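Trainee: I'd like to go over a predicted model; first the sequence, then the structure.
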Amino acid sequence: MIFCLFPEPVLGITRHYKFNIKLQNVTRLCHTKSIVSVNGQFPGPRIVAREGDQLLIKVVNHVPNNISIHWHGIRQLRSGWADGPAYVTQCPIQTGQSYVYNYTIVGQRGTLFWHAHISWLRSTLYGPIIILPKLGAKYPFAKPYKEVPIIFGEWFNSDTEAIIKQALQTGGGPNVSDAYTINGLPGPLYNCSAKDTFKLKVKPGKTYLLRLINAALNDELFFSIANHTLKLVEVDAVYVKPFETDTILIAPGQTTNLLLKAKPTYPNATFFMSARPYVTGQGTFDNSTVAAILEYELPPNVRSNSMKKKKIPLFKPNLPALNDTSFATNFANKLRSLASPQFPANVPQKVDKQFLFTVGLGTNPCPKNQTCQGPNGTMFAASVNNVSFAMPTTALLQAHFFGQSKGVYTPDFPIDPLIPFNYTGNPPNNTMVSNGTKLVVLPFNTSVELIMQDTSILGAESHPLHLHGFNFFVVGQGFGNFDPINDPKNFNLVDPVERNTVGVPSGGWVAIRFLADNPGVWFMHCHLEVHTSWGLKMAWIVLDGKLPNQKLLPPPADLPKC
């Protein structure tokens, strides 16, 4: 056993991938449409790497649309040029052009995903990122028999680009999806989709690691497997203190790893694995359920044809009610960082800068000589601190790096609401937002505390907020208006969950902390695509530090031009 004493090689390897962006005909719900795909696959190919590996992913655009790909949850330390949100860290890849995303996975292992980050193209452009531990490193739980990615999506019979284009023109709410999918398949509860069902075959007594990813456009989802208990071990590629649950809640942009222990003997039944939305807002939504099937392998002593003649029972899970906010709250409160010596929770204990951001909906006036379909003839908008973010026509990171911000952005994003009001009480009469491209500038290594406060303007709603370039610690959450005197007394600074996307509770607030140790321009936005389109987004500039390894690297030569 002498060889155990030698440390494993810390250097990773370089892995090459090629993403050809091309149109592909795909049929679901008896509707065939041409979708934008990677390599003709839907969902897209999975990226597998180990912690410490370098990835070189060449994206070649063969479609008419502009393309940009985001590697959701990857820290991108000093490699912000590879982060992917269009007009934030890069100009998009135009038709016939290509770009190599070059980044190294540092200090991360677990389940993440990649998706398009321009307009609504991520409805079909998405796939798993599976980061295995370094060679020789173990999971903090027994090694599973098999690992299975389960990626939730949303299927629209019509073209999603046309849907959002029309909505932004009319100012109304966009049409909703026609189905939810599991690994691209809607399953037996939808019209003519029994053949399009994901089936998970398991062996009795074995343990399976399910890597869940919510790549849906606009819906948080409850998920459960009939008659089975799940053990939750990781969220957003960070290990948590394991706990057992029948049901999980997963917002767009979030990932969740579950251990499923198959029953010890053949159960003589099949089981639905189902998901349906958690809905808090007042808008229309896709009120349907996606199901996959959990099947047990027959014991070797049973001839399968004798079993096939018998109809075996199918069990369905009981999912929470559509608006079960108390489940959402209790579930969020169970999530705690593992906070072990090997996987510590480095929660910032002191705070350099505090921010209070309101997040929610609002309106813009209807243009002259036009009728609009938003509230009272206005146009729907969304904002952070009442600033609805206007996307620039050139990339923010380039403007920052080359000192050419004039006319592109201003560094004056409000650190708290300019006009305080009773955020979760009766909404004010004036629901108009301001519009602009404003950023917050942070010195390197600033310790940040951010309170995100939902508002009741046009209805309180849960907002899954995603921060690029960082993980953050969720130190507190509550309902009503944040109380700066009393609420911080209850903050968890010992083992709060660490993640990259967090739900701002409907009619409540969430408090996060992070250390701004990654120079660049980092997008923060609601991961409900409709709200992002309406302007519920902003960006942080983190300045370079003094040391060479604290500075953003220069842009790659093939960085796309606008």
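Mentor: Structure's in. What do you need? Residues are numbered from 1 along each chain as shown.

Trainee: from here on, contacts and neighbour counts on C-alpha atoms
Mentor: Fine.

Trainee: G503 touches H463, doesn't it?
Mentor: Yes: if you go by C-alpha atoms under 8 Å, G503 and H463 touch, sitting 5.3 Å apart.

Trainee: Can you tell me the element N102 falls in?
Mentor: For N102, the host element (DSSP states H and E) is strand 98-104.

Trainee: and here's the other structure:
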Amino acid sequence: MVKVLGFVVLFISLIHIASGKVHHHKFVVQSSSYTRLCSTKNILTVNGKFPGPTLKAHREDKVIVEVYNNATYNTTIHWHGLKQLRNPWSDGPEYVTQCPIQPGKMYKYTLDLNTEEGTVWWHAHSGWARATVHGAIIIYPKRGSSYPFPKPDAEIPIILGAWWKKSVMEIPENANRTGGDPILSDAYTINGQPGYLYPCSRNGTFKMKVDHGKRYLLRMINAIMDENMFFAISNHKLIVVGKDGFYLKPIETNYIMITPGQTMDILLEANQPPSHYFMSAKAYSSSIGAPFDNSTTTAIVIYSGSYHKPIHPIAPPLPSHNDTQASTEFTKKFRSLASKHHPVSVPTRVDTHLLFTISVNLLNCSSDEHCAGPFGKRFAASVNNITYVHPSIDFLQAYYYKIPGVYEIDFPINPPKKFNYTADDLPEYLLTPSITTSKVLVLEYNSSVELILQGTNVLAGENHPMHLHGYSFYVVGWGFGNFDHKKDPLRYNLIDPPEVSTVGVPKNGWVALRFRADNPGMWLMHCHIERHQNWGMTMVFLVKEGPSPQNQILKPPEDLPKC
């Protein structure tokens, strides 16, 4: 890992296909000094901003991103929620689709916005850099089209983040050295500010000014490293109309639960008596005994006009941190729009059935060390009892150039160990995962896939936000306990299931996903709780190429980074 002070430069070109216009933007990711919670430290930022700048384009546009890295560490950028059709070279996760961009080097990403519409986001995908290197991507309807909901009077990105007083980039190294949990954040943030309730942060609290009677589109992103979040605005209803770059049937709610990695489009009607109102967010932590940042971040909705200002903003009620019922009551409402202009295409016949267990595990420490995990052991995590191991060269180059010995193709399609996955008391031998070389799971091109993600109670059950690169998928079913192959498919929603790229697997429960494997390449799937990903709750799909040039991987770019 290279530690050189400096900055990363990103040049953005938005090429509008319909109009022929070319828009050039220069972004700079640099080491910037920020003051939060009465302390000052340097963090990686884009153009000196935390969060980074918002990118805007229309559906069917193309985005060219040149990344110049003069940063303190190696870097990559992932375009979360973009499918990158036939172009895994621009997906971004280090050692999967590319080697990291080293300091002093440049790499150009090409993004085709073919199917996505709404809010997605970009973030670093190397170490813990994404804690501060992230920003929104707004994809408007293609030219000549409109929103499938009332047009908002204004739009506001609302990005949930976290803040550490200590150096973020040293967190995973320190945690790996002890084998224990990474240190907790000192605060959550809304648009970079901890908010009214934190010391030294009252004056910097993000303020959203509204006019009575107008409608606002909140483009919400959970960029927090480790926590699912409850969010609400006092005295106001929220109308959720989109998720992960796809539209939903409108959901009216008093609160939302949003997992790390997820985005939501939310309409807010400014229809309350003019005053000051808190928007607040705090953690939903479903795992018994797992540490979490138990604080609340706030911003203020301020109505324009003359009125008596309250001494303190009005605060909204939020569910308790362990309220799984509240989380479930919200997430079970998701339905795709399933309209003429926004149809669904759920595979109704499946030829590839997969079942993955996802678990938090423990590993024995060596005889000369004392680890800080439970029972003096080291934390690990797994998919189908396999803990992911980074190769020394990225999977995609190894596949494309036929480099042997980088990965194996025998990732199991079912759990190697079958047991009562969600039982209260599980035998100790289940705590230890298999430690293997890097494995991938091969999917035939255009195969129709059903994937059951089964949470387990190994060590402790938890809500796991699982993100699949290169694809969106339909969530056709979910439930608590163990998936029942005979009974549960009878309850599937094959009419209007939500289409997403990140899904929360409920604590000690399961979700059923369906997608068509029509995007060739190497594609990462992982838990978006960062400590779980670092511990190994990650796997990789290898989707084979199709028979014609139109369904084969594009040639690698000339500036592809070297390992």
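Mentor: Structure received. All of these numbers come straight from a predicted model, not from anything done at the bench.

Trainee: quick one on the thing from earlier: what range in the second structure matches the strand holding N102 of the first structure?
Mentor: Mapping strand 98-104 of the first structure onto the second structure (TM-score structural alignment) gives residues 106-112.

Trainee: And the next helix or strand past the host helix or strand of L397 of the first structure?
Mentor: Using DSSP H and E, L397 of the first structure maps to helix 396-401. Later in the chain than helix 396-401 of the first structure, the nearest helix or strand by DSSP H and E is strand 434-436.

Trainee: re earlier: ok, residues contacting the strand holding N102 of the first structure?
Mentor: Strand 98-104 of the first structure is contacted from outside by 52-61, 76, 79, 81-82, 93, 558-560, using C-alpha atoms under 8 Å, 6 or more residues apart in numbering.

Trainee: Buried members of these into ChimeraX, please.
Mentor: Buried residues within the contacts of strand 98-104 of the first structure, by 16 or more other C-alpha atoms under 10 Å, are selected in ChimeraX with:
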select :52,53,54,55,56,57,58,59,60,61,76,79,81,82,93,559,560
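
Trainee: Let's see which of the contacts of strand 98-104 of the first structure end up in strands.
Mentor: The strands, defined by DSSP state E, take in Q54, L55, L56, I57, K58, V59, V60, N61 from the contacts of strand 98-104 of the first structure.

Trainee: Would you mind listing the two of the residues you listed that lie farthest apart?
Mentor: Q54 and N61 (22.4 Å; C-alpha to C-alpha).

Trainee: Could I get the full set of strands for the stretch 201-350 of the second structure?
Mentor: For the stretch 201-350 of the second structure, applying DSSP state E, counting those that start in this stretch gives strands covering 207-210, 215-222, 228-233, 238-243, 246-253, 256-258, 263-269, 276-284, 296-303.

Trainee: Reformat the ones you listed as JSON lines; add distance to L111 of the second structure.
Mentor: Below are the strands of the stretch 201-350 of the second structure laid out as JSON lines (distance: least, C-alpha to C-alpha, whole Å):
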{"stretch": "strand 207-210", "distance to L111 of the second structure": "31"}
{"stretch": "strand 215-222", "distance to L111 of the second structure": "20"}
{"stretch": "strand 228-233", "distance to L111 of the second structure": "28"}
{"stretch": "strand 238-243", "distance to L111 of the second structure": "20"}
{"stretch": "strand 246-253", "distance to L111 of the second structure": "17"}
{"stretch": "strand 256-258", "distance to L111 of the second structure": "26"}
{"stretch": "strand 263-269", "distance to L111 of the second structure": "19"}
{"stretch": "strand 276-284", "distance to L111 of the second structure": "32"}
{"stretch": "strand 296-303", "distance to L111 of the second structure": "33"}
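
Trainee: which one of these lies closest to L494 of the second structure?
Mentor: Across these, closest to L494 of the second structure is strand 246-253 (C-alpha to C-alpha), at 14.9 Å.

Trainee: The closest one maps to which residues in the first structure?
Mentor: So strand 246-253 of the second structure is aligned with residues 238-245, judged by TM-score structural alignment.

Trainee: which residues are contacting that stretch?
Mentor: Taking C-alpha under 8 Å, 6+ apart as the rule, stretch 238-245 of the first structure contacts 108-110, 140, 229-234, 334-339, 343, 497-499.

Trainee: Filter the residues you listed down to just the buried residues.
Mentor: Using 16+ other C-alpha under 10 Å, the buried ones in the contacts of stretch 238-245 of the first structure are 108-110, 229-234, 334-339, 497-499.

Trainee: Among those, name the ones in helices.
Mentor: K334 (DSSP state H).

Trainee: what about G403 of the first structure, neighbour count?
Mentor: By other C-alpha atoms under 10 Å, the residues close to G403 of the first structure number 9.

Trainee: Trace M169 of the second structure over to the first structure, please.
Mentor: Using TM-score structural alignment, the equivalent of M169 of the second structure in the first structure is E161.

Trainee: Can you report how many residues lie near its match?
Mentor: 13.

Trainee: K209 of the second structure now?
Mentor: The burial count for K209 of the second structure: 12, using other C-alpha under 10 Å.

Trainee: Distance-wise, check it relative to S306 of the second structure.
Mentor: 13 Å (C-alpha to C-alpha, to the nearest Å).

Trainee: Quick one: end-to-end distance for stretch 38-56 of the first structure.
Mentor: Taking C-alpha to C-alpha, stretch 38-56 of the first structure runs 16 Å from one end to the other.

Trainee: likewise stretch 86-99 of the first structure?
Mentor: From start residue to end residue, stretch 86-99 of the first structure stretches across 13 Å - C-alpha to C-alpha.

Trainee: just stretch 123-141 of the second structure next, same as before
Mentor: So stretch 123-141 of the second structure: terminal residues 23 Å apart, C-alpha to C-alpha.

Trainee: Could you tell me where that stretch falls in the first structure?
Mentor: Mapped onto the first structure using TM-score structural alignment, stretch 123-141 of the second structure covers residues 115-133.
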